[in-house]
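[1] Sequence isn't available, so here's the structure alone:
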């Protein structure tokens, strides 16, 4: 099971004034699910604010899962960590080949200073989990290509662009990690061709990392939590610990958060704070004014998810539990938030207020959001959103 030859990729044209300049911060602008769960030959455009919509079972969550998987692979994670149940990612009606192999294919495009860079990955799920093919291309040129040659060995044969005395360099790469993420360790960067390979690989890796996939859990948010590092977890269960930190560190952002919470929660809200319980734990409260305080545990599920997602949108990599690219300045990175069930358990007022906040934050360029919403009209009314309708 190897990647079939890709169709020719035209060279990236020079961008004109109407198209705008290439982004300074690398970002993922397209997600491709060639064969993944219920998706086949699917290509999804991704903007600063992207909303997937469609009925239950249409594949919204699967699309976000594929994006999150690519992000983790870009960060160097092993394949088994990224896909604990790989068979569930295989298209339902996919038949095994003569060697009883089945798998799935995903990919993306990252735009940035190097222009559009494409990554496509073929994963074998059965009988063994392994990457059996990978291709990194830019401007119509294949910069990296791997293929499984000997199924008895845990490696793939890789070939990367050199453009020196030897046009292509070949060597083995492990079959349980993304080759693109390993290139800086294997390519010397001595020729123009090698430097082009490294620049494209770095753009892809920077675009994929710094992803925060979150799904707030109201049940866990209601329990007091111990004071810790103040970095928000994906389920937002330690929101009180994060508030304890951020309220003191950045008064301006905390004021914006309080205003957002006041717009989406019932009753008056003048502040959002964390209170020590004297046993090493803290709990979060809403200050209603005149000395009245409401513990967050008393709020409804929709309100709790609204508060958590508002906090995510108004903070950054220094507060969220993400995998930033340490060797690249923060000013050249973009945080991408993946929010499955973005409007889950919220009323229309809360969902609309949260989308307005998301649109404002994404417009600034420091954050991107890819979310899934259940209400098509909600997505259609979001300013500046790229809407991917899976109902067809």
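    The structure has been received and is ready for your questions. Nothing here was measured: the structure is a model prediction, and the numbers come from that model. Residues are numbered from 1 along each chain as shown.
[2] rest of the way, CA atoms for contacts and neighbours
    Fine.
[3] all helices of the protein, in order?
    60-74, 79-82, 179-186, 192-208, 218-221, 239-249, 251-264, 301-313, 348-363, 376-380 (DSSP state H).
[4] could I get these as JSON lines with distance to residue 286?
    Below are the helices of the chain laid out as JSON lines (distance: least, CA to CA, whole Å):
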{"stretch": "helix 60-74", "distance to residue 286": "32"}
{"stretch": "helix 79-82", "distance to residue 286": "37"}
{"stretch": "helix 179-186", "distance to residue 286": "44"}
{"stretch": "helix 192-208", "distance to residue 286": "36"}
{"stretch": "helix 218-221", "distance to residue 286": "14"}
{"stretch": "helix 239-249", "distance to residue 286": "11"}
{"stretch": "helix 251-264", "distance to residue 286": "9"}
{"stretch": "helix 301-313", "distance to residue 286": "11"}
{"stretch": "helix 348-363", "distance to residue 286": "17"}
{"stretch": "helix 376-380", "distance to residue 286": "27"}
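[5] Relative to residue 49, which of these is closest?
    Of all those, it is helix 348-363 that lies closest to residue 49, at 6.2 Å by CA to CA.
[6] Can you tell me what sits against that closest one?
    With contacts defined as CA atoms under 8 Å, 6 or more residues apart in numbering, helix 348-363 is touched by 48-49, 260, 263-265, 303, 306, 309-310, 313-314, 342-343, 367-369, 378, 382-385.
[7] Give me the residue at the spatial middle of the chain.
    residue 211 (4.2 Å; CA atoms, centre = their mean).
[8] Who are the contact partners of the residue nearest to residue 295 when sequence neighbours are not counted?
    With sequence-adjacent residues excluded and distances taken as CA to CA, 6 or more residues apart in numbering, residue 295 is closest to residue 285, at 4.2 Å. Going by CA under 8 Å, 6+ apart, residue 285 touches 272, 273, 274, 275, 293, 294, 295, 296.
[9] Tell me how many other residues surround the nearest residue to the first one once chain neighbours are set aside.
    Spelled out, that is residue 272. Nearest residue to residue 272 in three dimensions, chain neighbours excluded: residue 286, at 4.8 Å (CA to CA, 6+ apart). By other CA atoms under 10 Å, the residues close to residue 286 number 22.
[10] can you check residue 152 too?
    7.
[11] now do residue 329
    For residue 329, using other CA under 10 Å, the count is 9.
[12] and here's the other structure:
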């Protein structure tokens, strides 16, 4: 059974302290992930800070939490339901029983903070017998700004009602059942009344908070071979690391110098530079310049070193270099890139883990990037300031 979407509004956050985020604008950001019923999670709520680590043993649900976050991000970017959930039945809680109409589904949601205060989004998805959004709620300060519901299962649409505060308190209209209504509101709401403008501002805050997400899980086996030149945008598996290195070295010497320093701290042997060498066949390969006339192909490095180099590059670049679709109509100064890194510590030795964590903390503190990672054990981060550690357990493991 798909339950109704009911939840109290979150309290407004405390005002920012002077100097927070280097006096930048209050960028929209996701501060809570809710998995009311998703895969092995039930009634789960996870706080998200600038640098958040999901920790727990294998099978506890860290990866599914990151997948739910990525799914919300893609829905916020306008992707269709079937694209976001190619295997929706896998998202249904294992013990969920179908109702009289053979319906089963799942529920996810999040809170985005920003200039409008905390804005909550909750979505109910039917996975069987047909994939569709059957309920959505956008709310702020206890006021429901958008609510949708499936009224006629024979039609591929939901009935939507949004707050207007004009002569009529709400406006009603059908919306497609395979798209997030919140992302469609700017096309449907005129913004003529205070109520409509409030709806638009809340929807924009949620969409901007969700849109700039880069899901990253470097795959060393695919990073070793030379690659053809292309767009210069880094893929989630970091397969095309070499061509991206060529671009970043040419475009920003300061960030490249930081990358070289990070690689020097986390890789064995001397490192004077990190280069991308063009080859005769038109491909390019990445190498470490040892500073004594010797160059080491990155393909000769171990899996842990390759993952470390790739993750450091991700943290030191931005939306223009990573393969994602940020909100192009919103100035970059108002956006925050969120990196989702499953298995953040996989293959890394203690020294590499520490260096990567310090780099992530520095970049997150500056305010233009957020990191949500999954680790098997977070004991090694104890005592480090600015990190939110979320210990994940499926109900059956408690």
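    Arrived safely. Everything numeric here is computed off the predicted structure, so don't read it as measured data.
[13] TM-score for the pair, please.
    Here the superposed chains carry a TM-score of 0.97, computed using TM-score structural alignment, normalised by the length of the first structure; 391 aligned residues with a CA RMSD of 1.7 Å.
[14] before we move on, the earlier item: with mean neighbour count and distance to residue 88 of the first structure added, can I get the helices of the first structure in TSV?
    Below are the helices of the first structure laid out as TSV (neighbours: other CA atoms under 10 Å; distance: least, CA to CA, whole Å):
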stretch	mean neighbour count	distance to residue 88 of the first structure
helix 60-74	22	10
helix 79-82	16	13
helix 179-186	18	23
helix 192-208	23	23
helix 218-221	18	27
helix 239-249	21	32
helix 251-264	18	37
helix 301-313	23	28
helix 348-363	19	31
helix 376-380	17	27
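[15] For the aligned partner of residue 63 of the first structure in the second structure, which non-adjacent residue is closest in space?
    Counting by TM-score structural alignment, residue 63 of the first structure corresponds to residue 65 in the second structure. Closest residue to residue 65 of the second structure apart from its sequence neighbours, by CA to CA, 6+ apart: residue 35 at 7.6 Å.
[16] and the one you found, how far is that from residue 370 of the second structure?
    20 Å (CA to CA, to the nearest Å).
[17] More neighbours: which of these two?
    Neighbours were counted for residue 35 of the second structure and for residue 370 using other CA under 10 Å; residue 370 has more, 26 against 23.
[18] Does the more buried one touch residue 50 like I think?
    Yes: counting by CA atoms under 8 Å, residue 50 is a contact partner of residue 370 of the second structure at 4.8 Å.
[19] circling back to that earlier point, now flag whichever of the contacts of residue 285 of the first structure is closest to residue 39 of the first structure.
    Using CA to CA, the contacts of residue 285 of the first structure come closest to residue 39 of the first structure at residue 296, 39.0 Å.
[20] shouldn't that closest one be in contact with residue 305?
    No: counting by CA under 8 Å, residue 296 of the first structure stays clear of residue 305, with 10.9 Å between them.
[21] Map residue 169 of the second structure across to the first structure for me.
    Under the alignment (TM-score structural alignment), residue 169 of the second structure maps onto residue 167 of the first structure.
[22] and if you look at residue 319 of the second structure?
    With TM-score structural alignment as the criterion, residue 319 of the second structure lines up with residue 317 in the first structure.
[23] you'd agree the residue nearest to residue 272 of the first structure is up against residue 269?
    Yes: between residue 286 of the first structure and residue 269 there is a contact under CA under 8 Å: 6.4 Å.
[24] Apart from its chain neighbours, what residue comes closest to the aligned partner of residue 296 of the first structure in the second structure?
    In the second structure, the residue equivalent to residue 296 of the first structure is residue 298, according to TM-score structural alignment. Distances taken as CA to CA, 6+ apart put residue 287 closest to residue 298 of the second structure, at 5.1 Å, once the chain neighbours are dropped.
[25] Counterpart of that neighbour over in the first structure?
    Under TM-score structural alignment, residue 287 of the second structure pairs with residue 285 in the first structure.
[26] distance of that match from residue 242 of the first structure?
    From residue 285 of the first structure over to residue 242 of the first structure the distance is 13 Å, taken as CA to CA.
[27] go on, residue 387 of the first structure?
    Taking CA to CA, one finds residue 387 of the first structure at 32 Å from residue 242 of the first structure.
[28] give me every residue that touches the aligned partner of residue 248 of the second structure in the first structure.
    By TM-score structural alignment, residue 248 of the second structure lines up with residue 246 in the first structure. Residue 246 of the first structure makes contact with 230, 254 under the criterion CA under 8 Å, 6+ apart.
[29] where's residue 246 of the first structure relative to residue 256 of the first structure, distance?
    12 Å.
[30] Likewise for residue 79 of the first structure?
    With distances taken as CA to CA, residue 79 of the first structure is found 39 Å from residue 256 of the first structure.
[31] again with residue 8 of the first structure
    For residue 8 of the first structure, the distance to residue 256 of the first structure - CA to CA - is 48 Å.
[32] cool, residue 355 of the first structure as well?
    In this view, residue 355 of the first structure and residue 256 of the first structure are 15 Å apart by CA to CA.
[33] Check residue 176 of the first structure too.
    43 Å.
[34] Thank you, goodbye.
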